[in-house]
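**Q** pasting the structure only:
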């Protein structure tokens, strides 16, 4: 894999995100309700359909699940602990800390699935679904625990577990895993309905990513933005690459996992910040800044990954 395939894979992602950014400013598409509905459609229905169909059909015998999970989860936990231990240095207050934490570990699932499919075809899409199934619960648990720093009353483990158990992405992955393990796979009748829904998830999701980009207070939060972006786009990929190499994860699963660890943080972090009392303006600025910087760092990270893992 050379630089050209990586850039070609990033091209449609970049164009769709930019198109979403422009589209929201055009007459007829400025309504917040329109984009809110599109986001809900993609997040609650289309993306779970994609994860379900991908996991249901993947040949798990060719994916070292334990090694891949360890290589993705361990670096994520290490980075999270590092942010917690240095929170007084990297964030001016606790709400800002929660946004830096989310910005350091969250990833945009739409971008990851799109890039993996473009670079590695059906195998890449299937492995990407597995990587998402591993990382989505992990980052949601860590992010939720981060908000425990803001609580003044008793915490609720039950509420945390309920939030994870009802996450549509988690449910899509679990349903796909059940279909895979039981041997049901994806029946042709189900495929005729689910495949078009799955195919629609990425373009609609990426348009929503672009429409959701906001640049609140970038100058006011410059230090936190720089630190969080450095952690997310360089430190976490570096640790993950080391883990993937040491654990000898095969090339395609390793590079797909590296893609997910190299992606800008997701807009779901903004929603969580607003709901739980985090610094929503900071996370919005992080999402915008990281998405732009990612277009520069991603090719470098993947080329280094190809050299070490290929």
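**A** Perfect, I can see it now. Everything numeric in this text was worked out from a predicted model, so none of it was measured. Numbering: from 1, shown residues only.
**Q** make it CA atoms for all contacts and neighbour counts henceforth
**A** OK.
**Q** buried residues, the lengthiest helix in the chain. List them.
**A** Ranked by residue count and defined by DSSP state H, the top helix of the chain is helix 109-146. Within helix 109-146, the residues scored as buried using 16 or more other C-alpha atoms under 10 Å are 109-120, 123-140, 142-144, 146.
**Q** cool, and stretch 192-200?
**A** Within stretch 192-200, the residues scored as buried using 16+ other C-alpha under 10 Å are 194-195, 197-198, 200.
**Q** again with stretch 206-225
**A** Residues of stretch 206-225 classed as buried: 206-216, 218, 221, 224-225 (neighbour count, 16+ other C-alpha under 10 Å).
**Q** which of these fall in helices?
**A** Per DSSP H, the subset of the buried residues of stretch 206-225 in helices is 206-212, 224-225.
**Q** rewinding a little: figure out how far the next helix or strand after the longest helix of the chain is from the centre of its chain.
**A** Using DSSP states H and E, the next helix or strand after helix 109-146 towards the C-terminus is helix 157-165. Here the centre of helix 157-165 is set off from its chain's centre by 20 Å, with C-alpha atoms, centre = their mean, to the nearest Å.
**Q** comparison target below:
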């Protein structure tokens, strides 16, 4: 019951964000402020406090890396097969990338941190870094190739390297592996800032949702939802059960890969020739339905 209440609270904050956008309280400028606060402040703080006292050798293993890549590319391959007959290339490219591109930073890691212990959160932070380094370039590449988009892939990759989320992960792991002691007051302060990551992210997600009822393709959107928040976590469950990883790694992997489609895919689709309305609808659909699927996942794992 506690998990359900927690997830319903997340949905409530998400809907509040959508309501504030509809009423004009959260316009584009204010949404950007909130987004910047979450992206450059709260989320990096959460990642750092989750990893600064962990040695990288204790978190990143061959099994974890291999399992993550297996699930990611298997889901992408299945999505490619299922969506290959879509008549619109712009819609087909978006359907493929949104079937595997997870919302690990804004929803996954904060949700794990709010639900599980520090050991699971530390592994989730590493998963965020590893998968982001792969799924972002893969998404850009698919959209560019399928839509013949004119994009500077090198620029996208450079931006990824400068990503504050990844930088905070590397700094946290470096501090943990080197044995540097972080003062208690600093750790407490960063922990307080990091606790704001989830509510800020949910408000931003809600404020960024754009849904046009007249353009809904239930079949295509249903396929994306099924692949992203049902097929992908099921694959993760099978793969990491087979690899016999430790409980913290199993929990973090299944929950993180069971998160909805990342909001950033809407931005990528808009910039790289994808169907932006379809992309927005899929973000909304996967986020909404994930409240139920994540409840099931967390309950089963717990």
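**A** Thanks, I have the structure now. Bear in mind that the values here come from a model prediction, so they are computed numbers and not experimental data.
**Q** got the buried residues of stretch 192-200 of the first structure as CSV, with secondary structure and distance to residue 236 of the first structure columns?
**A** Shown next, in CSV, are those (DSSP: H, G, I helix; E, B strand; the rest coil; distance: C-alpha to C-alpha, whole Å):
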residue, secondary structure, distance to residue 236 of the first structure
194, helix, 34
195, helix, 33
197, helix, 32
198, helix, 29
200, helix, 30
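**Q** quick one: which of the buried residues of stretch 206-225 of the first structure is nearest to residue 87 of the first structure?
**A** The closest of those to residue 87 of the first structure turns out to be residue 224 (C-alpha to C-alpha; 10.2 Å).
**Q** doesn't residue 101 make contact with the closest one?
**A** No: counting by C-alpha atoms under 8 Å, residue 224 of the first structure does not reach residue 101; the two are 10.2 Å apart.
**Q** which neighbours do the two have in common?
**A** Contact with both residue 224 of the first structure and residue 101 is made by no residue, according to C-alpha atoms under 8 Å, 6 or more residues apart in numbering.
**Q** list the contacts of residue 160 of the first structure.
**A** Contacts for residue 160 of the first structure were tallied using C-alpha under 8 Å, 6+ apart; they are 141, 144.
**Q** quick one: the longest helix of the first structure to helix 157-165, angle?
**A** Per axes from the mean of the first three to the mean of the last three C-alpha atoms, to 10 degrees, the angle that helix 109-146 of the first structure makes with helix 157-165 is 180 degrees.
**Q** which elements pack onto helix 109-146 of the first structure?
**A** In terms of contacts (3 or more C-alpha pairs under 8 Å, 6 or more residues apart in numbering; DSSP states H and E), helix 109-146 of the first structure is packed against helix 3-23, helix 47-57, helix 65-85, helix 94-105, helix 157-165, helix 168-181, helix 188-212, helix 251-261.
**Q** let's see it at 7 Å
**A** If you count contacts as 3 or more C-alpha pairs under 7 Å, 6 or more residues apart in numbering; DSSP states H and E, helix 109-146 of the first structure packs onto helix 3-23, helix 47-57, helix 94-105, helix 157-165, helix 168-181, helix 188-212, helix 251-261.
**Q** distance of the closest residue to residue 99 of the second structure other than its chain neighbours from residue 175 of the second structure?
**A** Nearest residue to residue 99 of the second structure in three dimensions, chain neighbours excluded: residue 228, at 4.6 Å (C-alpha to C-alpha, 6 or more residues apart in numbering). According to C-alpha to C-alpha, to the nearest Å, residue 228 of the second structure stands 34 Å off from residue 175 of the second structure.
**Q** same drill for those two, tell me which one is more crowded.
**A** Taking other C-alpha atoms under 10 Å, residue 228 of the second structure and residue 175 do not tie; residue 228 has more neighbours (30 against 20).
**Q** ok, and the closest non-adjacent residue to the most centrally placed residue in the second structure?
**A** When C-alpha atoms, centre = their mean is applied to the second structure, the residue found nearest the centroid is residue 103 (1.6 Å). Nearest non-adjacent residue to residue 103 of the second structure, counting by C-alpha to C-alpha, 6+ apart: residue 262, 3.9 Å away.
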